[in-house]
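Trainee: Build me a structure from this.
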Amino acid sequence: MAAIENLVAARKSLKISLEKSKTLAFALEKVGPRLEEIHQRLPSLESAVRPILAQKDALVAVGGHIDRAVGPAAAVLKVFDAVHGLEKPLLSNPRSDLRSDLSVVKRLEEALRFLGDNCGLAIQWLEDIVEYLEENSIADYRYISNLKNSLKNLWDLYSYEERARLDGGLLEDALDKLESELRRLLTENSVPLPMTSSTLGEKPCIALSPLPVSIIQKLQLILKRLTANNRLESCMSIYVEVRSSNVKSSLEALGLDYLEIPISEFNDVQSIEGYIGKWGKHLEFAVKHLFEAEYQLCDDVFEKIGPDVWRGCFAKIAVEAGIISFLQFGMMVTESKKDPIKLLKLLDIFASLNKLRLDFYRLFGGKACVQIQNLTRDLIKAVIEGSCEIFWELLVQVELQRQTPPPANGSVPKLVSFITEYCNQLLGNDYRPILTQVLVIHRSWNQERFEERLLTDAILNIVKAVELNLETWSKAYEDTTLSYLFFMGNHWHFYKHLRGTKLGGLLGDAWLREHEQYKEYYAALYLRESWGKLPALLSREGLILFSGGRATARDLVKKRLKAFNEAFDDMYKKQSNWVVLDKDLRGKTCQLAVQAIVPVYRSYMQNYGPLVEQDASAGKYAKYTAQTLETMLTSLFQQKLMTRASSKTRHSNGKLNNVDVATNQFCSASTVM
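Mentor: Predicted coordinates for the structure are as follows:
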């Protein structure tokens, strides 16, 4: 019994011990996390306690280090907070209050300048604290390591994109908006110059600026801020793009497609000479109206930045707007095939450039316009050399024409009419001063002196060569009568078309009278050797006192009328292809023929016509009436309709109304021209 009781007691004791163990295990399970937490906090507690273990002098000194570092760091943080406070006004639309926005941008620049100057200093002070803590074992090494990593990250951020991101890119966004506003102000206020039919004829009357003063002031304010932030190149690019596009639009309204004609599309100046006159007017308009205005505007807008900047902008605007195309067109003319018309066109080009000489020097004289200067210099040189070359070769080309046959119809050779009018133009008020200036310049390049007689002697020699050509050509006619008609027409052409002209004045009155007399002389020879021979065929010999009766008289009249008709028909047929170009001379020559024949024929038919008119074959002998002969004779020497149509004048400006054939013949005389 006692043993059982002991077992029960032991069982009870064990049960109690088991319950206690479970309770203890549960308690230990709850205490475990707390112990782990305490374990984790021990390093920081150790670090916190570390200063207590440090030397007293080190603890005292650390306070000064902390004070020196915290001040700059706090100031930096304060400014950084202020920067982000500017974000809202900076990202607003600049056009609402430009001056206020520019003021905010300036404040941001100042804040960033402060941050840029002081962030590095604050980081250095913080590095000093860390170094002090490490050297004096005041802080835990892990804590020191974390501080060093943080400072390294600060240095990296500070150096990122050369400190440009201290504001997180806020300034860049604000500057982008200012650039957009700059473009908007320029675009909305740049209007192409309106073109009217009288625009090119107007004298240049330029306003102080193509843009309102208020807009220029806004542009200057924007440029000031953008330039302060190294965005001048971007501003210049925007300005040049907008303004050059505006100038180009103004020029396009003039119709300048001809400036793009490639040299391969034409062989000579005649194919584009109509454009050369336009070229001079368009170039003058572009320089005096458009480029002059852009020059002044560039000065106004960029004046506070510097002359090199605004002159550089103007140079780019001029190039992009098309000044180079004008100069290249002029060069294309100088490179074309040489001919006399080209000389006049080259002189026109020189006159246009010379008229704009001072404008070119002022507008394009700076180093920024070197390309324009070089092209202009090359063009002037090519114009002068080309003009002189053609002028001095004119005599040779006239002499080469001597080898060609004269006109088959005996008219004035087109070379003669061309040269007389051409030389008159060279001596006229329009071209003589220009040609003289060109010759003076060209001779000065060769260290030679120009004398006025060189020009006049050259012209006189050309006229003498034409006269010698006429002598040579007259000998080429097999029909002597035609050569007389040829001489008559050409001498009259000289007299009539040179009298009262510059060339006529140079040749002199005696020279003109001589040609008038030659005209009369050859007219008399022509009449004597042609129509003047026919009246003798209507002789009355044997008809007044004829003894053979009426039948004999009739036979004699028939014979003489037949001879007259045959001679008249032959001569008329031959001369119906001859031409006298001058209307007055043609009428006078026809009248001389009429006076030589018709009165004699009328009288003859009145007296002896009845002898054959009753004959069955009367129509064979009384072939013409006096009126018919007069009508036929007065219709001679007319230029045929086909020939007239093929000789259409090329010019309507009253300067040189020569025909294509004349110029083509003159130009084809040599491969040189």
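Trainee: Please make it C-alpha for all contacts and neighbour counts, starting now.
Mentor: Noted.
Trainee: For the stretch 501-650 of the chain, which segments count as helices?
Mentor: Ranges of helices in the stretch 501-650 of the chain, per DSSP state H, counting those that start in this stretch, are 502-507, 509-529, 550-575, 583-613, 618-621, 626-634, 641-645.
Trainee: compare with the first, here's sequence two:
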Amino acid sequence: MSENGEEKLLAVARHIAKTLGHNNNNMADDILQIFSNFDGRFSKENLSDKVVETDPRTCATLDHSLKNLDRRISLYVSSDNPIWADSADAGAFLDAVDDLIAAVAEWSHLSADKSVATCLVRAEDMLQHAMFRLEDEFRSLMERGGESFDLTQSYRNNDSTENLPFDSEEDEEIDDEARNGEEEDLIPVALPVTDYDIVIDALPSGTINDLHEIAKRMVAGGFGKECSHVYSSCRREFLEESLSRLGLQKLSIEDVHKMPWQDLEDEIERWIKASNVALKILFPSERRLCDRVFFGFSSAADFSFMEVCRGSTVQLLNFADAVAIGSRSPERLFKILDVFETLRDLISEFESLFCDQYSVSLRNEAITIWKRLGESIRGIFMELENLIRRDPAKAAVPNGGLHPITRYVMNYLRAACRSRQTLEQVFEDYGHPLKDYPRVDDRMHSSSSMSVQMDWIMELLESNLEAKSKIYKDPALCYVFLMNNGRYIVQKTIDSELGALLGDDWIKKHTMKIRLYHMQYQRSSWNKVIGFLKVENNGTLQPNGVAKSMKEKLKSFNMGFDDICRVQSLWFVYDEQLREEIRVSIEKILLPAYGNFIARFQSVPELGKNGDKYIKYGTEDIEVRLNDLFQGSGGSTGSQKRS
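Mentor: Next comes the predicted model:
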């Protein structure tokens, strides 16, 4: 075949490939491959090199089309007036952008041709200017829409305004104060929210539709990220202002750690309120808005949502993290429990909102900080254990009353057990294995981790009290001290959730301990005095000897009884029932023995005539003196009030 004939044949092949594959590059490649297999002269390299040698008339058509588009687009790009102020202008501009995007897409596969490439450079430049103007219009629509649909206005128009976080009357009062110059930058304080079934339409529906149309063109034109950035910057400001209006401050971890505890308690309350509103109202509303603006572009919607919410979410999580890694002083337990429970209850919201590739790290961070809060709670109980261990033994109260460490620990545990369900979860996840607890009996091995923890703290408290009791030189006072504190422990256990945790066997065991202390008190205090009332007459003593012995015994009794009553009237038993039980038990052993002794004493002729001279107390007098015992008339009775 002649060279001219071969050239004609190749031209036909190029024409066929171009015609059939005009709108589909994959089809063109397939056609070239078929030709190449048929004849080596039709190789893909030979044909493709020449396909791009476009007809000059075609380039002229492209050039003409671009000039037309340039006139249409420049008319709006150079305008100082908002395009979306007129719906007809907005429609015309979007049509021109659509045509430009289509032209670029249609001719991009011929970019290897120099003349086409030159036209495409012009087209890309036009497209960039169009996108910049769309970006400006997008921003303006966002800002104008936000001004007309601010948060408080959206809430006030809602049917459930009584349950919303911003109170209109309060806002009006604050506005009045600001106008009067009393407070220029006063931020309204949000009210408690009880109903979170609210969705905020932060932008008018028409604005959302306009934004969607712009976003669709910007994504198609390759400016999706720029569109997302503009969107997120506007909505991010809205969220930050919303959290500010809820009273939440932007605090660093260092700021939180330096904050006085009372101030931190108030900040935690604001954090709880803001977190619930953010995760249950604000973020879901932002998710809904993103999905509407970027409908059909899930990746852009996900990215925009993450960009909008990331800063506010990090602010909320950083505060919780600062609380978690802060001081583990026992008095902080209850507020940290509040933070733990709040974050735990919001995990499902984190999981549903932050589940895409862009925001999943926020969900994971929330779970990590929640677990860190659990570890902090466990650490607080460890610090409570250390506090009990460190409380010095010499700190025993002077009159055998209720020790402050007993009141503190028992009231602390009772209050903690009100959050039993949460603490059960914490100790199951973060508690020590049972083998790590000394003196855990078989009964506790079938109990929950929290039960074991409570039992171990009670063991530490009892050991501490036993060490304190040994400071008393009088053994009887030692047992009064143990009775007082043991009785308080049992009472605080019985009528609380703590009793359900420790069980009936524990309560019975410690009730028996109190009885044992009672018996030991009587033995160490009254047995010797009651021994003076025993009359031993085996017939060896003469009548004068009997009289003399009984006088000495009565004298010794009176001295011993007076001494006990004088001393033990200063001792203190905080519980009236326990005080009465001790008094009655003394009467049961003392009054019969004293009555018998006096009767024997008066039956001796040498004594009976002058009995009043020796008998200092009648039976009623004994009862009166016993009633004065354990009233705590001296010492630190003021601190022994029951609580």
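Trainee: TM-score for the pair, please.
Mentor: After superposition, the two chains reach a TM-score of 0.60 (TM-score structural alignment, normalised by the length of the second structure), with 507 aligned residues with a CA RMSD of 5.8 Å.
Trainee: Reformat the helices of the stretch 501-650 of the first structure into a markdown table and put distance to Ala73 of the first structure and mean neighbour count next to each item.
Mentor: Listed next are the helices of the stretch 501-650 of the first structure as a markdown table, based on distance: least, CA to CA, whole Å; neighbours: other CA atoms under 10 Å:
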| stretch | distance to Ala73 of the first structure | mean neighbour count |
| --- | --- | --- |
| helix 502-507 | 94 | 18 |
| helix 509-529 | 105 | 17 |
| helix 550-575 | 117 | 16 |
| helix 583-613 | 107 | 17 |
| helix 618-621 | 136 | 16 |
| helix 626-634 | 118 | 17 |
| helix 641-645 | 98 | 9 |
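Trainee: and the ones you listed as JSON lines, adding distance to Glu335 of the first structure?
Mentor: Putting the helices of the stretch 501-650 of the first structure into JSON lines (distance: least, CA to CA, whole Å) gives the following:
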{"stretch": "helix 502-507", "distance to Glu335 of the first structure": "30"}
{"stretch": "helix 509-529", "distance to Glu335 of the first structure": "39"}
{"stretch": "helix 550-575", "distance to Glu335 of the first structure": "46"}
{"stretch": "helix 583-613", "distance to Glu335 of the first structure": "41"}
{"stretch": "helix 618-621", "distance to Glu335 of the first structure": "67"}
{"stretch": "helix 626-634", "distance to Glu335 of the first structure": "50"}
{"stretch": "helix 641-645", "distance to Glu335 of the first structure": "32"}
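Trainee: closest one to Leu460 of the first structure among those helices?
Mentor: Of all those, helix 502-507 sits nearest to Leu460 of the first structure, with 7.4 Å by CA to CA.
Trainee: Tell me how far the closest one lies from the chain's centre.
Mentor: Mean C-alpha position of helix 502-507 of the first structure versus that of the full chain (CA atoms, centre = their mean, to the nearest Å) differs by 39 Å.
Trainee: For that helix, report the contacting residues that lie outside it.
Mentor: For helix 502-507 of the first structure, the external contacting residues (CA atoms under 8 Å, 6 or more residues apart in numbering) are Thr420, Cys423, Asn424, Leu427, Gly428, Thr456, Leu460, Leu498, Arg499, Leu512.
Trainee: Weed out the non-buried ones from those residues.
Mentor: By neighbour count, with 16 or more other CA atoms under 10 Å, the contacts of helix 502-507 of the first structure hold Thr420, Cys423, Asn424, Leu427, Leu460, Leu498, Arg499, Leu512 as buried.
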